[in-house]
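1. Quick check, what structure comes out for this input:
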Amino acid sequence: MLTKYQQFFTGRPTTEIAKDLLGKMVKYQDGDEIVGGYIVETEAYLGEKDSASHAFNGRRTGYSESLYGMPGNIYLYQIRGHYCFDIVVQDAEEPQGILLRGIEPAIDVKKMTENRHMTGVNITNGPGKLVQALGIHSRDLDGQPMETSQLTVDLQDFKIPREITTTARVGVNVKGANGLSPRRFYVKGNPYVSNIKKRDMDTANHGWKE
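-> Here you go, the predicted structure:
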């Protein structure tokens, strides 16, 4: 029997879950310190039939084993020296996931700034950046259920996007069968969305409903 928390991450299309995560709060606790921010950008990866997925064509390795776990589990992986935070969705043995690409800092922004040695939107406007800003530097949390982990998504603490934009994903092989599929979602106008142009930023409300 799935918990209510786990049920959020299954039972509906992964693209729908990816959109529903926008505005939810990511939190990471290290000892007495808690940092976190609101999710502003996600990408959906649809498992074995998705050419951009780590599980494409049934590929399964020790490294990607966590993708086959329970809904709401953590899949932490490393690419080009950076760690990325992926949330496992759908039922066990159905290797679909959602990559967090951007968050808006909200809890102990000073600490997140120190973790990144950066200021402004560069703190968390990319998948590797946000993991570093949270203070995560290993795969130790890989495979853990977020419900009981130091790293979690608080489904009760959220903002509501005014508008959600859908595009192709970033950094995937565009020549793949699903390379241009519309599976990236972001809060329109939020300054912490990766690659957003200044002219498109909503500097007043960051794309949230008031």
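
2. From now on I want contacts and neighbour counts done on CA atoms only, so please keep to that.
-> Will do.

3. how about the helices in the chain?
-> If DSSP state H is used as the criterion, the helices of the chain fall at 4-7, 14-20, 109-116, 127-134.

4. Tabulate those helices (CSV), appending distance to Ile74.
-> Shown next, in CSV, are those (distance: least, C-alpha to C-alpha, whole Å):
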stretch, distance to Ile74
helix 4-7, 12
helix 14-20, 15
helix 109-116, 21
helix 127-134, 12
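
5. ranking the ones you listed by burial, who's on top?
-> Mean neighbours per residue, mean count of other C-alpha atoms under 10 Å, is largest over the helices of the chain for helix 127-134, with a mean of 24.

6. elements contacting that helix?
-> Other helices and strands packing on helix 127-134, by 3 or more C-alpha pairs under 8 Å, 6 or more residues apart in numbering; DSSP states H and E, are strand 82-89, strand 96-107, helix 109-116.

7. Of all those, which one is nearest Thr148?
-> strand 82-89 (14.0 Å; C-alpha to C-alpha).

8. Next, the second sequence, to be compared with the first:
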Amino acid sequence: MSAEALSAADPLGAAHLVLGSMLSVGPVRLRIVEVEAYGGDESGPWPDRAAHSFPGPTARNAVMFGPAGRLYVYLSHGLHFCLNVSCAPQGTAAAVLLRAGEVLDGEVLVRTRRSPGRGARELARGPGNLGQALGISLSDNGADLFDERSPIRLRPGPAVPVASGARVGITHEADRAWRLWDPTSSAVSAYRRSPRAPAPGRTTS
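-> Below is the predicted model of the structure:
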């Protein structure tokens, strides 16, 4: 995996590349075990009403429009910092949300950020918890994940088995099977459908 490979990939292809990769921030290293792909605006090749980029470029979502291999950070519900990896060609919006990871290095530090009593599989389960485990903030938005000088690095990992299904907790495009996970990992989060989403098989207008 490289920035070039992510640039050439569509959102789902990029999600396959990111799943199983290693994300390092200082002494903390995670193996990414669950991801979700997100597309872009109506004028792009992958319109996606669930994506932050659907309304078009803004100051908040600019990283989603490229270049590929950058970290897109957003604050969810005013509480949690969530991490995405930008993909697709420059100017085309798409990204991969990092939903869960296994802590490989730096567990002692992670526990100071999360909770000393939590089980290892819970330390970075869920996108907000993953961001907290890594100590991410909005100041990290736009970081180049493939620059050797960057404090946040994404590296390929060994191939993993892949399961797929609907994305979690979204109202629009709720049936799009753009969530991927490693079925052998106990750190994968539970699927929860948004109560505002239409019945399975139906779409939002």
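
9. Just the TM-score for the two chains, thanks.
-> TM-score for the superposed chains, counting by TM-score structural alignment, normalised by the length of structure 2: 0.83, backed by 181 aligned residues with a C-alpha RMSD of 1.5 Å.

10. any chance of the helices and strands packed on helix 127-134 of structure 1 in CSV, with distance to Asp20 of structure 1 too?
-> Putting these into CSV (distance: least, C-alpha to C-alpha, whole Å) gives the following:
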stretch, distance to Asp20 of structure 1
strand 82-89, 13
strand 96-107, 11
helix 109-116, 24
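
11. Ok, which of those comes nearest Val131 of structure 1?
-> Once those are compared by C-alpha to C-alpha, strand 82-89 is nearest, at 6.3 Å.

12. and Ala59 of structure 2, how many neighbours does it have?
-> Close neighbours of Ala59 of structure 2, defined as other C-alpha atoms under 10 Å, add up to 6.

13. That one -> structure 1?
-> In structure 1, the residue matched to Ala59 of structure 2 (TM-score structural alignment) is Gly62.

14. what about the helices and strands packed on helix 127-134 of structure 1, which gets the closest to Val172 of structure 1?
-> Among those, strand 96-107 comes nearest to Val172 of structure 1, with 12.4 Å by C-alpha to C-alpha.

15. So which elements touch the closest one?
-> Counting contacts by 3+ C-alpha pairs under 8 Å, 6+ apart, strand 96-107 of structure 1 packs against helix 14-20, strand 33-45, strand 82-89, helix 127-134.

16. where's the shortest one relative to the chain centroid, distance-wise?
-> This points to helix 14-20 of structure 1. 11 Å (C-alpha atoms, centre = their mean, to the nearest Å).

17. just the third one next, same as before
-> Mean-position distance between strand 82-89 of structure 1 and its chain equals 6 Å (C-alpha atoms, centre = their mean).

18. matching residues in structure 2 for that strand?
-> The aligned range for strand 82-89 of structure 1 is 80-87, by TM-score structural alignment.

19. residues making contact with the matching stretch?
-> Residues from elsewhere that reach stretch 80-87 of structure 2, judged by C-alpha atoms under 8 Å, 6 or more residues apart in numbering: 3, 6-11, 14, 63-76, 93-98, 127-132, 136-138.
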